[in-house]
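>>> No letters, just coordinates:
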């Protein structure tokens, strides 16, 4: 059950690392078959607070058929997040995953490219809810049924509020990749219960 973890320019490191850690604990400590492949538009991607990371693959190397899930951390506009988040190549990748009914897990504003791609039209989702809920208003402009709740799940798509929900999204992804029982084992081992 391979996950493609996509790091867009200006991604938040906390929202990126939670997928690495939760799925890493599942693989390393419990032998769950949940590998993670990191990806970006370039081999080196710089985060919101200027921390560079090297990814495994670039977007040109990706075939959605090779993955079971797409995980997308949010990021900051001031650090260029939407330059890549709204790139048509990325929007097409989102559409491919959704068309195949594969899991798409997003944290915070990473729901916005899903909205722009059209995969959330008429579906329930959420995104960043503070500062006058301006990001939720943006998401609603894409004809999304915006829910003011920490984590919203609509079939194969998981969306969430803000960084505080990051672990919850990663555990929900693990649950969808494995089972609720297997997810609970990892959650307890990591001290979340």
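Yep, that arrived. Keep in mind it's a predicted model, so treat the numbers as computed, not measured.
>>> C-alpha from now on. contacts and neighbour counts both.
Fine.
>>> Any buried residues in whichever strand or helix holds residue 90, and which?
With secondary structure defined by DSSP states H and E, residue 90 is part of helix 88-99. For helix 88-99, a neighbour-count test (16 or more other CA atoms under 10 Å) marks 90-91, 93-98 as buried.
>>> between those residues, which is closest to residue 10?
residue 90 (14.8 Å; CA to CA).
>>> end to end, how far does stretch 4-14 reach?
Terminal residues of stretch 4-14 lie 17 Å apart, using CA to CA, to the nearest Å.
>>> go on, stretch 95-110?
Stretch 95-110 has an end-to-end distance of 14 Å (CA to CA).
>>> neighbouring contacts of that stretch?
By CA atoms under 8 Å, 6 or more residues apart in numbering, the residues outside stretch 95-110 that reach it are 15, 64, 68-75, 85, 94, 117-119, 126-128, 135, 156-163, 165-166, 169-170, 173, 176.
>>> here comes the other one, which I'd like you to weigh against the first:
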């Protein structure tokens, strides 16, 4: 199996790294045949706090049918996150995964990429909940049924409400791709 980890410009490094770690533990210690492939608009994508990360593949080279799931970390607006999170190529990729009913997992404000693509309309989801819930109010404007919970699953979609939830999103995606038993083994081994 393969998970595509889409990294828009200014993604949060912590929200990105949990997918590498959780699926790495699952693969190396628990025989889950799942690889994570990173993807961006350019070969080197700079994260929110200026850390450059080399991608495995460019968004133009991706074919959704070659992957079993999509994961997207959130990022900071002031560093330009929404420029690529809202890009038509991102929306098309999300719609492609969604049309095949493949799992799509987002952390924090990456839910806005799903909302912009149209796949969250009428669905239960969440996003950044702090600072008076202003981002959740923005998400509602896309026709989303916003739920103020740490991690929200609605069918094939997983959303979450802040960076702290990132590992739990990765665990939820692992469970969707394997089983609750495998996920709990990895979660326990990692101290969660």
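It's in. Just so it is clear, the structure is predicted and the values come from calculations on it, not from any experiment.
>>> ok now the helix holding residue 90 of structure 1, how far from the chain's centre?
Helix 88-99 of structure 1 has its C-alpha centroid displaced from the chain centroid by 13 Å (CA atoms, centre = their mean, to the nearest Å).
>>> average gap between that helix and structure 2?
In the superposition against structure 2, helix 88-99 of structure 1 averages 0.5 Å from its aligned positions (mean CA distance after the TM-score superposition for structure 1).
>>> Moving C-terminal from that helix, which element do we reach first?
Immediately after helix 88-99 of structure 1, counting by DSSP H and E, sits strand 103-106.
>>> and that next one, how far from the chain's centre?
Using CA atoms, centre = their mean, the distance between the centre of strand 103-106 of structure 1 and that of its chain works out at 5 Å.
>>> Average separation of it from the aligned part of structure 2, please.
Looks like 0.3 Å for strand 103-106 of structure 1 (mean CA distance after the TM-score superposition for structure 1).
>>> hang on, the earlier thing: just name the closest of the buried residues of helix 88-99 of structure 1 to residue 113 of structure 1, please.
residue 91 (6.6 Å).
>>> Correct me if wrong: that closest one contacts residue 119.
No. Checked against CA atoms under 8 Å, the pair residue 91 of structure 1 and residue 119 is beyond contact range at 9.4 Å.
>>> Can you show me the helices along structure 2?
Counting by DSSP state H, one finds helices in structure 2 at the ranges 13-30, 81-85, 88-99, 111-117, 134-140, 166-177, 180-189.
>>> Tell me which of those is the most buried.
Ranked by mean neighbour count, the helices of structure 2 are led by helix 111-117 with a mean of 24 (mean count of other CA atoms under 10 Å).
>>> What is it packed up against?
On a contact count with 3 or more CA pairs under 8 Å, 6 or more residues apart in numbering; DSSP states H and E, helix 111-117 of structure 2 meets helix 81-85, helix 88-99.
>>> quick one on the thing from earlier: between the buried residues of helix 88-99 of structure 1, which sits nearest residue 6 of structure 1?
The closest of the buried residues of helix 88-99 of structure 1 to residue 6 of structure 1 turns out to be residue 90 (CA to CA; 9.5 Å).
>>> list the contacts for the residue lying closest to residue 117 of structure 2 once chain neighbours are set aside?
Counting by CA to CA, 6 or more residues apart in numbering, the nearest residue to residue 117 of structure 2 once its immediate chain neighbours are dropped is residue 91, at 4.4 Å. Listed by CA under 8 Å, 6+ apart, the contact partners of residue 91 of structure 2 are 85, 113-114, 116-117.
>>> Which of the residues you listed are retained in structure 1?
Among the contacts of residue 91 of structure 2, the contacts conserved in structure 1 (both residues aligned by TM-score structural alignment, their matches' CA atoms under 8 Å) are 85, 113-114, 116-117.
>>> Pull the most distant pair out of those residues.
Greatest spacing in those, by CA to CA: 85 and 117 (9.6 Å).
>>> Redo the kept ones among the contacts of residue 91 of structure 2 as CSV? Include distance to residue 142 of structure 2.
Rendered in CSV, the data for those read as follows (distance: CA to CA, whole Å):
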residue, distance to residue 142 of structure 2
85, 15
113, 11
114, 10
116, 7
117, 10
